[in-house]
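No sequence on hand, only this structure:
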């Protein structure tokens, strides 16, 4: 890549252009843990100053692609979902529509996860799903509701663990990665949906029953039934969130 004179005249544009090209190199050719070529080599390659290279490297570090450390070359980072997590958490916290956007994404991802888990899950995968469901049961006990905030937090933690275990049991690494990246916003969404769930006259036991239906279908190896059970559960979650958001909008604002 050789940058035009116009690009070189605008330092910010030059750094951005170099960063975009370097990103393709990182994603296509370099493995996590590998170092970038030296600043001098990169400056020669792109026909820009070493200062421009430093700015481009900083941009890529900001995107989570590179790890910077004093006294050594920039190194390719192991991929993680931090940027995706931050984005989802932000929209869930600041915009009620973000909750519904997240449910729509979950419908696409988790229906597929359940379908694949029914076809591919090994014994270890089934056990992980079973353990998460048992954790949900233990958190609520025989009570129709949560004993305290700690019990509710534990319930939602195991609820997330259930859905994550289904994603991992699908055998699809991308699904597992995406679900891990959604952990924080999903847990926050669970607390909100639980409010609507209760307002609609349902209990945590109903949630457990819905999860049990999903597990039963996966155990049976019935992908179509597992997909439908997951779809029904998430549609019910969407109704819970709608109820909670409506009630929050109707509550008087306290000064």
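It's in. Remember, it's a predicted structure, so these values are computed and weren't measured experimentally.

all contacts plus neighbour counts: C-alpha atoms, from now on.
Noted.

which non-adjacent residue is nearest the residue nearest the centre of the chain?
The centre of the chain sits closest to residue 182, judged by C-alpha atoms, centre = their mean, with a distance of 2.1 Å. Nearest non-adjacent residue to residue 182, counting by C-alpha to C-alpha, 6 or more residues apart in numbering: residue 85, 5.7 Å away.

go on, residue 21?
Nearest one to residue 21, counting by C-alpha to C-alpha, 6+ apart, is residue 1 at 7.8 Å.

what about that neighbour, how many residues close to it?
10 (other C-alpha atoms under 10 Å).

can you list contacts of the host helix or strand of residue 25?
Here residue 25 sits within helix 11-29, counting by DSSP states H and E. Helix 11-29 is contacted by residues 1, 3, 7-8, 46, 48, 52-53, 55-57, 59-60, 65, 76 when judged by C-alpha atoms under 8 Å, 6 or more residues apart in numbering.

After it, which helix or strand is next?
Per DSSP H and E, helix 11-29 leads on to helix 39-46 as the next helix or strand towards the C-terminus.

That following helix: which residues count as buried?
39, 42-43, 46 (16 or more other C-alpha atoms under 10 Å).

That one packs against which elements?
Packing partners of helix 39-46 (3 or more C-alpha pairs under 8 Å, 6 or more residues apart in numbering; DSSP states H and E): helix 50-62.

next, the one to line up against it:
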């Protein structure tokens, strides 16, 4: 079933799915977050379908994270977030540990560019946010190394926050959105890489040193050095993950 240029439906597929697809296009290209959809009656008239079909289409859009719905109110366009993408990544990583290497490849593509752009574009607030995350890592390193689980969690939260802050400082909104969506997966990857990091004789201070190099290059406005420092850091992380997974595979069941 297809939607004609007049908004009516024709064909042999699902009317609700076709209405949802057409409305999704309108939401993504013409409406802003917080805007209300027309009433069910108006939409039913537009698409020449019954109100039950419209309700089903709206439920489909809510399931895709595009709308908020509440009983007795018009559906409202949601502020975009990365929940669906995040759920997909979580499933992928937990079902196939090799996907961690796919994630590193994606991070290399995105984060080297983030650091490069941040060195060119970061303002004082952007640099301050990166510095704050690094200070959080530094403040929690000693206790984390001594085995304090709360400090360890805080260290990793600030580690992820550092990378998110670099993405935001790049001035590219899509990069910022992607890192927000990937934050849970970054935490998971960092937890795995930490095992390999320790196995290879490194400490959290080595992790901090990588981040200091990245920040120093961004502060200096040296785009090439910032991108290269990020690339080297992520390649080192890849080696940590490889070591961790190898050791996990060698352990008896």
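Cool, the structure landed. Since we're looking at a predicted model, the values are computed, not measured.

just to revisit the earlier point, shouldn't the residue nearest to residue 21 of the first structure be in contact with residue 43?
No. Using C-alpha atoms under 8 Å, residue 1 of the first structure is not in contact with residue 43; the gap is 11.0 Å.

what's the spacing between the residue nearest to residue 21 of the first structure and residue 210 of the first structure?
Distance, residue 1 of the first structure to residue 210 of the first structure, using C-alpha to C-alpha, to the nearest Å: 55 Å.

and what of residue 5 of the first structure?
Residue 5 of the first structure is 62 Å from residue 210 of the first structure, by C-alpha to C-alpha.

When these two are compared, which one has more neighbours?
Legend: neighbour count by other C-alpha under 10 Å for residue 5 of the first structure and residue 210, higher for residue 210 (17 against 9).

And for the more buried one, nearest residue in space, chain neighbours not counted?
residue 233 is the one closest to residue 210 of the first structure (C-alpha to C-alpha, 6+ apart), at 6.1 Å.

just residue 136 of the first structure next, same as before
The shortest distance from residue 136 of the first structure to any non-neighbouring residue, by C-alpha to C-alpha, 6+ apart, is to residue 155 (4.8 Å).

Just the element for residue 72 of the second structure, please.
Residue 72 of the second structure belongs to no helix or strand, assigned by DSSP H and E.

burial count for it?
6.

cool, residue 145 of the second structure as well?
Residue 145 of the second structure: 14 neighbours (other C-alpha under 10 Å).

Is it correct that the residue nearest to residue 182 of the first structure is in contact with residue 178?
No. Residue 85 of the first structure lies out of contact with residue 178 (C-alpha under 8 Å); the separation is 9.2 Å.

Report all helices and strands that the strand or helix carrying residue 94 of the second structure contacts.
Using DSSP H and E, residue 94 of the second structure maps to helix 83-95. Using 3+ C-alpha pairs under 8 Å, 6+ apart as the contact test, the elements touching helix 83-95 of the second structure are helix 99-121, helix 173-199.

Which of the ones you listed sits closest to residue 71 of the second structure?
helix 173-199 (28.6 Å; C-alpha to C-alpha).

Mean deviation, the closest one versus the first structure?
Compared with the first structure after the fit, helix 173-199 of the second structure shows a mean deviation of 0.9 Å (mean C-alpha distance after the TM-score superposition for the first structure).

What about the nearest residue to residue 93 of the second structure once chain neighbours are set aside, how many residues nearby?
By the measure of C-alpha to C-alpha, 6+ apart, the closest residue to residue 93 of the second structure outside its immediate chain neighbours is residue 99, 5.5 Å from it. Neighbours of residue 99 of the second structure under the rule other C-alpha under 10 Å: 15.

How much space separates residue 53 of the first structure from residue 150 of the first structure?
Going from residue 53 of the first structure to residue 150 of the first structure by C-alpha to C-alpha gives 50 Å.
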